[in-house]
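In: Could you look at this predicted model? Sequence included:
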Amino acid sequence: MASPLSRDTSNSVDEIHLRKLDRNSTDKFTKDIFRQQDNYTSFVSNLENAVQFNGYNLFLKYKPKFQLRNKLLLYDAVTGSRHNYQPSKDGKILMTRWLEFQLPEMYEKNTKTQHRYESNVFQYESEKNTNDNEIDVEWYLNFAHNDLFLYYGSSLLAQDELQVLECLQLASIREFLVADPSHFSSYTIENGQPRPILISNVERVINLDTENIYGNRFAHAPQDVLFKSYKYLKPPLITNIIAIEAPSGGQGHYDLSTIRYVISECYTAFKAAKLLAIKTYELNSKESFDETKTVKTIIHTGWFGCGAYGGNHSLMLILQLIGAQLADVDKIVFHTVSRGFDNEIAKADEYMTKLFEGNDKDKMTVDDLINKIFKEKFEWGESNGT
């Protein structure tokens, strides 16, 4: 059993009912996270850290600290007299940080991973699974900075900051990380290696229509435009977050190491989501998992690393899809914002379709796959400035 934390009421950790990974004992918390899934023991050592919060107490103890006037206006509207938002008192949030997984040796042509494109932003609406014997657990990417949620309170409103503004408990998580870094590292990259951070069971309390206020425009938006842009969600939507940072600032052709990095980062993050599926379902639903049913993992992503970071749109679709296939997730959904990227999508799909041309086998080594992608000479794009 994990070592009990101090019951001193001055201990801020204890006040938020934190449950923490204990590497020095047979840890029931670890077993609770992995739930004896097939082959889970080979991944236990890659769970670098895990903490579980009472989401209500976390929010009260670590209040969001928005610096920008417009973010403060929204925060005050949501938590003040207009809506008086408070998180559910019995909701639990699980945060895990993962060491990089070793990539599988082989990449197979035939995979169970489905993928599709939607010309919209994240909708956070659950898939409608008509199979009563299946349970879907859905995850949404946070296109993170290497220091998690670092700029959430700033003037910027890109994908990362938007997600925090809509899911205010994420801001409280940032304040917890800053208050005592010894409990949990906030970095999604360490010594050049990916360290995905997954957060299960946070409340999305507003839906913000960013058509007229995205990016640098947010800071200058008039109050009336701001208030017309959001919808308060009652009850809140429950969501699960995968935070990883994409490579940035490249020029010319993508090199081998960058291609390998993105595949490995996505594989690690998506495999972790799959490993957390049962535990996350129980947190989301507040119900015990029915072992007669099958759990399905769905990843929602988009133009990861293609905005301010200047990534190649087609290549980043390809690499995310390969990461999902290697992780054996059930479905990956690419939210492409608009129909303005049909050519980039078509190029990615065409490349994946022809991947095994000239190969009479139905699999290749991952090393050969990475070399094959490298030889295609995908080029970096340009930052869009958001």
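Out: Received it, and whenever you're ready, just let me know what you need.

In: contacts, neighbours, all on C-alpha from now
Out: Will do.

In: Which parts of this structure are strands?
Out: Ranges of strands in the chain, per DSSP state E, are 19-20, 47-54, 92-98, 106-108, 114-118, 134-143, 189-190, 193-194, 197-208, 230-244, 294-301, 331-335, 363-365.

In: Output the contacting helices and strands for the fifth one.
Out: Taking 3 or more C-alpha pairs under 8 Å, 6 or more residues apart in numbering; DSSP states H and E as the contact definition, the neighbouring helices and strands of strand 114-118 are strand 331-335.

In: what's the strand it packs on packed up against?
Out: strand 114-118, strand 294-301, helix 313-327.

In: what's the angle from the shortest one to helix 313-327?
Out: The reference is to strand 114-118. 150 degrees (axes from the mean of the first three to the mean of the last three C-alpha atoms, to 10 degrees).

In: Put this next to the first one:
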Amino acid sequence: MSSIERSTLQKIKENIFSHLRDYYSFTASELVKENPPTWYCQNKKVVYNMACPNGADSFHGTLKYTQWTQFDLPKSFNIEEKNAIGGGRKEKLEIEILNDVFDYSPPDDDNTVVWYINFADLNLFAYYGGSLFAQDEMQCLEHPALCSLHDKLETIPDGSPTRTRTTISSGKSIATPVLIRGVERQAFIKTDCNETEGRPYGLYGNQFAIANVDAVKLATTVFDKRLDNKGNPYYSNIIAIEAPKYGKGYYTNSTIRMVIETAYSGFLAARFESLVETNVLERKYKDSEHTIIPENDEIIAPKVIIHTGNWGCGAYGGNISIMACLQFAAAHLAGIDKVVYHAIDDKSQSEVNIGLEIYKELIMDVNGMIKIDDFITKVERKKFKWGFSNGT
């Protein structure tokens, strides 16, 4: 654990005030009662009814929603530059690559905050009720309060709280990451191929809607309350960011920059929100002075872990190697302590490892100044090609 100087915390507070666009707090049961999800896919409705047999009374906890405007990238990866925005890292970024899916397990201790990426669409959680069952929709069905959150946000007239990108006055499109703390996971749906259990083609993507309902039920595990190792309920934290989509040919300098800007903005916002989660900062939801610094004797920085995967590499047709590399680079920039990359299978893991080696080559193993512009140019020269949409 490392301490934070109060002067650094003040810089972080200033960054929060200049980039926090919207913030709301919702009691989960009230949110769902007032905004019950709408299901167009019968199999999703079946899972929802299994996971939430008492309707809104099945929900617990409080969702804390924030939306952020894009952060400017630092000039370099060096510590001195990052400290200007409360970032920086004294230790190397820890990276773990796994061949599995998100398990949303509890943190190891009270001073660790764990986040999970939502592979978002431009319109946050917009397709939760339809037939598609890709990563975004899976996360929503397993955390069904997110469905009600989408419907609630759609009723808010000011701003665009369900938009993960926006166009500013200059005409430039910028990221507007959405972070949600404290959403309850109420089900787990297995999507792997298993002929014995009635899903020979799996349940991912377009297969879910056409699967036999009994196979869907068999694939579903329902949680009452998830408890940590101390017997306390715990909840998931979500970072919703949209990747670039449907590119052709080689990744360009501008696309590479866009990926880093988007991931960095979401990751840095998560680092700042982790300070709120661990009470290093205090959030007031009905006050213009929305984020304050409590008078604590000692300020300990939480450990921040981000779980991610093949973001933008399914329906959007992205290249796994470069997208992995750029996510590692963004986490490095944002001062994240650990990235857990869920590669799903051996083929994907081999592609992720290529991205990891490039990250090591261009950033982690380099001594001296590493300018962002130089890094982007060097990645562009690697000539990574776009893939093809998987149709999901």
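Out: Nice, I can see it. Predicted model, so just to flag it, every value in this text is computed and none were measured.

In: before we move on, back to that, quick one: closest of the helices and strands packed on strand 331-335 of structure 1 to residue 136 of structure 1.
Out: Ranking these by their distance to residue 136 of structure 1 (criterion: C-alpha to C-alpha) puts strand 294-301 first, at 4.7 Å.

In: Report all helices and strands that that closest one contacts.
Out: Against strand 294-301 of structure 1 (3+ C-alpha pairs under 8 Å, 6+ apart) you get strand 134-143, helix 256-275, helix 277-285, strand 331-335.

In: List the superposition-based mean deviation of that strand with respect to structure 2.
Out: When structure 2 is overlaid, strand 294-301 of structure 1 sits 1.0 Å from its aligned residues on average, using mean C-alpha distance after the TM-score superposition for structure 1.

In: I'd like to know how far residue 59 of structure 1 sits from residue 203 of structure 1.
Out: According to C-alpha to C-alpha, to the nearest Å, residue 59 of structure 1 and residue 203 of structure 1 sit 11 Å apart.

In: Same question for residue 31 of structure 1.
Out: Residue 31 of structure 1 is 25 Å from residue 203 of structure 1, by C-alpha to C-alpha.

In: What of residue 43 of structure 1?
Out: 28 Å.

In: try residue 93 of structure 1
Out: 9 Å.

In: what is in contact with those two at once?
Out: By C-alpha atoms under 8 Å, 6 or more residues apart in numbering, residue 93 of structure 1 and residue 203 have no common neighbours.

In: related to what we said a few turns ago, neighbour count for residue 43 and residue 203 of structure 1, which is higher?
Out: residue 203 (24 against 16; other C-alpha atoms under 10 Å).

In: Check the alignment and tell me where the more buried one lands in structure 2.
Out: For residue 203 of structure 1, the aligned position in structure 2 is occupied by residue 184, per TM-score structural alignment.

In: what's the burial count for the closest residue to residue 325 of structure 2 other than its chain neighbours?
Out: Excluding its sequence neighbours, the residue lying closest to residue 325 of structure 2 (C-alpha to C-alpha, 6 or more residues apart in numbering) is residue 355, at 4.2 Å. Residues lying near residue 355 of structure 2 (other C-alpha under 10 Å) number 22.

In: residues in contact with residue 355 of structure 2?
Out: 320, 321, 322, 323, 324, 325, 326.

In: what sits against the third one?
Out: In this case it means residue 322 of structure 2. 355, 384.

In: cool, and the last one?
Out: For residue 326 of structure 2, the contacting residues are 256, 259, 260, 355, 359, taking C-alpha under 8 Å, 6+ apart as the criterion.
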